[in-house]
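Visitor: Pasting a predicted model and its sequence here:
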Amino acid sequence: MSNLFLGIDTSNYTSSFCLVDEQGKKQMEIKKPLTVKEGRLGLRQQEAVFQHVRNMETVATQLNGISGVIRGVSSSVSPRKVEGSYMPVFVVSRMLGKLIAGLLHVTYTETSHQRGHIRAGMEDLDPIGDSFTAFHLSGGTTEALRVDVLAETGAFNEKMVFESSDISIGQLIDRIGVYLGKPFPSGPALEAMLPKERGREAFDKRHYKAFFREGQLNLSGLETYLKKQLDQKEDPQKVVFLLFENIIQLLEKMIDEITEQKEEDVLFTGGVSSNEYIRSRLSELYKNKKANLYFCKKENCTD
């Protein structure tokens, strides 16, 4: 029987389980999204913890049919791999990982939610170098990190380059989406609203309200501006267009600052990175610039 390794992640959005073989290839994946009531912007931590626990019965049933022997277990135990990074939801993955590893008498290791996103983004990206910049764009995070892969083990270290000082890009998208009456998370619903033909020629400097200067990133002003546009009965489709073009210009400014001195490999991961409009617009912008853009597979962007 083949040797398998189990990864567990219990985030604010999804109960996630993945089995890989000794080569790191996925053999089974289980994702159970958490349920958010209409009109709400996510779950309180105690609600999310309860849903994760409730999802365990379904997950246990599916894992019961695996073909192979689990030789190791790894759990996401914090949002980031830095001191003080903590969320109660990750207590579920820690407890479950320790329990399974203890019962099976196998190795147990701990990692962070963010490292899981970066590792998922690196899957099947052979051309990417041993040092690159990773943009983690998700419901709770907008960060650019310098990633250095250790040749001996394949593990990596990450160091913060830029981060949002208030809300994340994912939070901004969800807040505008819920304000428009869309379900949470709102990314797919807002992407479907984007006009097919409108390009940057319809977006001028007056519309740019995101803030990025000297490494500081701020999005709350953009949120206020977009909601004001909606309150003034602006066409919702145009407001959504302004939202995404602001995001693209913001990311462009950040990438340009990172690549100002030299050419750089840039990886995009996290749920927001699955947005086709963002992927295609950035790819178009960087056809002839100093950044080599890589995008996580869409199925691996989410938690």
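Guide: Cool, the structure landed.
Visitor: from here on, contacts and neighbour counts on C-alpha atoms
Guide: OK.
Visitor: Which stretches in this structure count as strands?
Guide: Applying DSSP state E to the chain gives strands spanning 3-10, 14-20, 26-33, 69-76, 107-111, 131-137, 142-149, 156-164, 211-213, 216-218, 264-269, 291-295.
Visitor: residue contacts, Asp303?
Guide: Asp303 sits next to Asp9, Ser11, Tyr13, Thr14, Ser16, Lys31, His117, Gly270, Gly271 when contact means Cα atoms under 8 Å, 6 or more residues apart in numbering.
Visitor: still on that earlier bit, out of the strands of the chain, which is closest to Val239?
Guide: Of all the strands of the chain, strand 211-213 sits nearest to Val239, with 17.7 Å by Cα to Cα.
Visitor: next, the one to line up against it:
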Amino acid sequence: MKTSVYLGIDTSCYTTSVAVLDAEGKLLGEARRILSVKPGRCGLQQSEMVFQHTRNLPELVESVLQGHDYHIAAIGVSGYPRPIEGSYMPAFLAGLSVGRSLAAATGAKLEIISHQENHLEAGMWSAGGPGAERFLALHASGGTTDLLLAERREDGRYNITQVGGSMDLHAGQFVDRIGVALGLQFPTGPALEKLAQTVATKAELPVSVRKLQVSLSGPCTAAVRQLVAGADGAAMALGVEHCLAETFARMLRNGAAEYGVHDVLLVGGVGCNQYIRSHVEAKLGQRRVRLWVPEGRFSCDNATGCAALAWRMNLHD
């Protein structure tokens, strides 16, 4: 007897991902591959992303499906960056084309969602919540620093409204600009976190928060100036972590008060950072606001949220 499964596919700016859940919502397998960026570069062109995703996807899909007697009940795929009209990025076409083709070939139901919704679904699936009908989510990555209000709909999905965020640089851009200046390989988040763990004293950087809007260009400029003046690299890495952690904590505290919510979900690659997580959790706890954090590998780019949405919507039906 074939095992009914739910397949997820996500092709973000820097990671190709696939995942498979069973009928109980348990992870049966997942595979991901970070896109290759040449040393010293700070990113990829969209054409390079599409090429690498197109090359990666067959191998990754084969790795999670081959050798198993699976019946694909539904497929979830990220088709665009955000759940707003006109949101578009070529990188997601690679995953969308594979998802649509598999659905047509197998008769599986196809759920097309945004990359941002994928992050929220992966976060809730891994963290086990929030279960509230209404909560805040902070999506902090290289391409977003978005404060979102999530409200459950009758069909089981969520209305997601951006209510705050960065007015200039995104959190991941801040990390990567300083990380590259420190000689770290792009994307620099994991290496910067390890470097920060080697010191106890942090470089002092400004924090700019106005209610639900934040600015990271000023802190980034200040960090670069200090490095040019000879600041210690490890202390600067810790300073960047603290600046982001305090920025997030203030914005989330303000958002929870304004919208009367008591639950916050933190997702995105920057949300994997343990220093940031601990600082934000402690600050929000003082206001009796609970921070939900997924396991680190399900906070950064992955396809588990797409699979989880396909699974959850099938249960709802």
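Guide: Looks like it arrived, so ask away. This is a predicted model, so every value here is computed, not measured.
Visitor: TM between them?
Guide: Here the TM-score for the pair of chains, by TM-score structural alignment, normalised by the length of structure 1, is 0.92; 297 aligned residues with a Cα RMSD of 1.9 Å.
Visitor: before we move on, back to that, export the strands of structure 1 to a markdown table and tack on distance to Tyr86 of structure 1 and mean neighbour count?
Guide: Shown next, in a markdown table, are the strands of structure 1 (distance: least, Cα to Cα, whole Å; neighbours: other Cα atoms under 10 Å):
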| stretch | distance to Tyr86 of structure 1 | mean neighbour count |
| --- | --- | --- |
| strand 3-10 | 13 | 24 |
| strand 14-20 | 17 | 21 |
| strand 26-33 | 21 | 16 |
| strand 69-76 | 11 | 22 |
| strand 107-111 | 12 | 17 |
| strand 131-137 | 17 | 23 |
| strand 142-149 | 17 | 19 |
| strand 156-164 | 17 | 16 |
| strand 211-213 | 27 | 15 |
| strand 216-218 | 22 | 17 |
| strand 264-269 | 21 | 23 |
| strand 291-295 | 27 | 19 |
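Visitor: could those strands be laid out in a markdown table, adding distance to Glu123 of structure 1?
Guide: Below are the strands of structure 1 laid out as a markdown table (distance: least, Cα to Cα, whole Å):
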| stretch | distance to Glu123 of structure 1 |
| --- | --- |
| strand 3-10 | 15 |
| strand 14-20 | 12 |
| strand 26-33 | 10 |
| strand 69-76 | 17 |
| strand 107-111 | 17 |
| strand 131-137 | 13 |
| strand 142-149 | 13 |
| strand 156-164 | 14 |
| strand 211-213 | 30 |
| strand 216-218 | 29 |
| strand 264-269 | 11 |
| strand 291-295 | 10 |
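Visitor: Please enumerate the helices of the stretch 201-303 of structure 1.
Guide: Taking DSSP state H, counting those that start in this stretch, the helices of the stretch 201-303 of structure 1 run over residues 220-231, 236-258, 276-285, 298-301.
Visitor: Quick one, which of the ones you listed gets closest to Leu150 of structure 1.
Guide: helix 236-258 (21.6 Å).
Visitor: what angle do the closest one and strand 291-295 make?
Guide: With axes from the mean of the first three to the mean of the last three Cα atoms, to 10 degrees as the basis, helix 236-258 of structure 1 and strand 291-295 are set at 130 degrees to each other.
Visitor: so helix 236-258 of structure 1 corresponds to what in structure 2?
Guide: Alignment of helix 236-258 of structure 1 against structure 2: residues 233-255, by TM-score structural alignment.
Visitor: so how far is the matching stretch from its chain's centroid?
Guide: Centroid separation between stretch 233-255 of structure 2 and its chain, computed with Cα atoms, centre = their mean, to the nearest Å, is 17 Å.
Visitor: Equivalent analysis for stretch 207-219 of structure 2, please.
Guide: 20 Å.
Visitor: same deal with stretch 251-261 of structure 2?
Guide: Distance, centroid of stretch 251-261 of structure 2 to centroid of chain: 21 Å (Cα atoms, centre = their mean).
Visitor: re earlier: identify whichever of the strands of structure 1 lies nearest to His52 of structure 1.
Guide: Of these, nearest to His52 of structure 1 by Cα to Cα is strand 14-20, at 5.9 Å.
Visitor: okay but Ser11 of structure 1 is in contact with Val89, surely?
Guide: Yes: applying Cα atoms under 8 Å as the test, Ser11 of structure 1 and Val89 come out as touching, 6.0 Å apart.
Visitor: quick one, what contacts Ser112 of structure 1?
Guide: Ser75, Ser76, Val77, Ser78, Pro79, Arg80, Lys81.
Visitor: Same question for Ile34 of structure 2.
Guide: Ile34 of structure 2 touches Tyr14, Thr15, Thr16, counting by Cα under 8 Å, 6+ apart.
Visitor: Same check for those, but in structure 1.
Guide: Counting by both residues aligned by TM-score structural alignment, their matches' Cα atoms under 8 Å, structure 1 reproduces these contacts from the contacts of Ile34 of structure 2: Tyr14, Thr15, Thr16.
Visitor: With distance to Leu138 of structure 2 added, can I get those residues in CSV?
Guide: Formatted as CSV, those follow (distance: Cα to Cα, whole Å):
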residue, distance to Leu138 of structure 2
Tyr14, 20
Thr15, 20
Thr16, 22
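Visitor: which residue packs closest to Lys109 of structure 2, ignoring adjacent ones?
Guide: Ala74 (4.4 Å; Cα to Cα, 6 or more residues apart in numbering).
Visitor: repeat for Gln162 of structure 2
Guide: Leu148 (4.4 Å).
Visitor: if I look at the aligned residue in structure 1 for that neighbour, how far off is Gln232 of structure 1?
Guide: With TM-score structural alignment as the criterion, the equivalent of Leu148 of structure 2 in structure 1 is Leu145. Using Cα to Cα, to the nearest Å, Leu145 of structure 1 is found at 38 Å from Gln232 of structure 1.
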